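Visitor: Let me see the structure of the following:
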Amino acid sequence: MKGKELNRAIITISLVGVLVSTYALYVELLADLRPGYKAMCDISEHASCSKVLTSKYAKGLGLVPEGSPFKVPNCVYGIIFYCIIIFLTTYDHLMAVRLQLGLSAMSLVICVYLAYLLIFILKDFCVVCVSTYVVNIANTFLIKKKHTYVMTKNK
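Guide: Alright, predicted model coming up:
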């Protein structure tokens, strides 16, 4: 893939991430407002995104103390993350790509942590959550390719 194609792919996959995260925020807000709310992603008792998105781990990664201004829904962090990735994609400078690579690697670490919580603590399956994991893996793969491309272009 060439530089422009990689940039388009990264932006496209990041826009999918923004959409999935926005839907997660929608589900989370509606579930808070309407007890008993059933989202489209609630497939069964053990595959319920609204159950996961209203758990104590759905805000501040379950790590931020109550009352902190950083105790916001995880999906808000996701939306911000994808917007930063989109913004950085407009630059083909090595430092911008390295920053993207670092951020995407950090997103994978967070995905592993959240997947652990999903499987072993909440014992649930969340289609929305798993979708963001897939988006983050794809983004990291594409950003790694862009890093290689920029490195060879700068030689």
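
Visitor: okay, CA-based contacts and neighbour counts for the rest of this
Guide: Will do.

Visitor: got the end-to-end distance for stretch 111-131?
Guide: 11 Å (C-alpha to C-alpha, to the nearest Å).

Visitor: What residues of that stretch count as buried?
Guide: Using 16 or more other C-alpha atoms under 10 Å as the test for burial, stretch 111-131 gives 111, 114-115, 117-118, 124-130.

Visitor: show me what contacts residue 119?
Guide: residue 125 (C-alpha atoms under 8 Å, 6 or more residues apart in numbering).

Visitor: in a helix, that's where it is, yeah?
Guide: Yes - membership of residue 119 in a helix is supported by DSSP: H, G, I helix; E, B strand; the rest coil.

Visitor: Roughly how far does it sit from residue 134?
Guide: Residue 119 is 16 Å from residue 134, by C-alpha to C-alpha.

Visitor: Let's see this one next, to set against the first:
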Amino acid sequence: MSKLNGINFALTLSSFIGLGLSIYSYFIEQQDESYKAYCDISDVISCSKTFKSKYGTGFGIIEDIFGENFFLNKPNSLLGIVTYSVLIVLSQLNNKPSTTFHFICSILSVILSAFLAYMMVFKVKTICVICLSTYVVNISNFLLSRTKLKILSKEKVKRI
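Guide: Sure thing, here's the model as predicted:
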């Protein structure tokens, strides 16, 4: 059980970091053009430019598929706030269904991270330090939730 406690702590910490990054991202998005964020280092290294691009809302694809008024066509940071909040709660639960859901959310997050990283570099032509940090959080959550799922699966087998 101590191994699970360590993984739960790491998952919780990682998700809190993701939540903090998402809150900061949302704050930046709400500012006017005169605001200079700490992560706006140059024209190429700019969080604001990335967040305010087409890909900063609904991953740049929700509006194209479902329309502007679709409920998920929100700033990515707002979707991150909701997702990381759910993952924080799921990180505390030591059962296979909640960990499986956490793992599936992590897989989707990694896929979206890869997509957004590609769009950031090749379409928006910027580097966003906050975005890159979020991608690291998503990869960490994926690896940790996979490990937790393996541990829970082994414990189940031992009980039988």
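
Visitor: TM-score for the pair, please.
Guide: Here the TM-score for the pair of chains, by TM-score structural alignment, normalised by the length of the first structure, is 0.93; 152 aligned residues with a C-alpha RMSD of 1.2 Å.

Visitor: coming back round to it: tabulate the buried residues of stretch 111-131 of the first structure in CSV, adding columns for secondary structure.
Guide: Output for those, formatted as CSV (three-state DSSP):
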residue, secondary structure
111, helix
114, helix
115, helix
117, helix
118, helix
124, coil
125, coil
126, coil
127, helix
128, helix
129, helix
130, helix
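
Visitor: can you pull out the helices in the second structure?
Guide: Taking DSSP state H as the criterion, the second structure carries its helices at 2-29, 47-51, 62-66, 76-91, 96-118, 129-159.

Visitor: Any chance of CSV for these, columns distance to residue 39 of the second structure?
Guide: Listed next are these as CSV, based on distance: least, C-alpha to C-alpha, whole Å:
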stretch, distance to residue 39 of the second structure
helix 2-29, 10
helix 47-51, 6
helix 62-66, 26
helix 76-91, 15
helix 96-118, 16
helix 129-159, 6
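
Visitor: winner for burial among those?
Guide: Scoring these by mean neighbour count under mean count of other C-alpha atoms under 10 Å gives helix 47-51 as the most buried, with a mean of 24.

Visitor: check the fit of it onto the first structure and give the mean distance.
Guide: Taking mean C-alpha distance after the TM-score superposition for the first structure, the mean distance separating helix 47-51 of the second structure from the aligned residues in the first structure is 0.6 Å.

Visitor: returning to what we had before: sort out which one of the buried residues of stretch 111-131 of the first structure lies nearest residue 139 of the first structure for me.
Guide: Nearest to residue 139 of the first structure out of these is residue 111 (C-alpha to C-alpha; 12.7 Å).

Visitor: counterpart of that closest one in the second structure?
Guide: Aligned by TM-score structural alignment, residue 111 of the first structure pairs with residue 113 of the second structure.

Visitor: And residue 128 of the first structure, by the same measure?
Guide: Using TM-score structural alignment, residue 128 of the first structure pairs with residue 130 in the second structure.

Visitor: re earlier: the buried residues of stretch 111-131 of the first structure into JSON lines, with extra columns for distance to residue 25 of the first structure?
Guide: Output for those, formatted as JSON lines (distance: C-alpha to C-alpha, whole Å):
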{"residue": "111", "distance to residue 25 of the first structure": "17"}
{"residue": "114", "distance to residue 25 of the first structure": "16"}
{"residue": "115", "distance to residue 25 of the first structure": "18"}
{"residue": "117", "distance to residue 25 of the first structure": "19"}
{"residue": "118", "distance to residue 25 of the first structure": "17"}
{"residue": "124", "distance to residue 25 of the first structure": "18"}
{"residue": "125", "distance to residue 25 of the first structure": "17"}
{"residue": "126", "distance to residue 25 of the first structure": "14"}
{"residue": "127", "distance to residue 25 of the first structure": "14"}
{"residue": "128", "distance to residue 25 of the first structure": "10"}
{"residue": "129", "distance to residue 25 of the first structure": "12"}
{"residue": "130", "distance to residue 25 of the first structure": "15"}
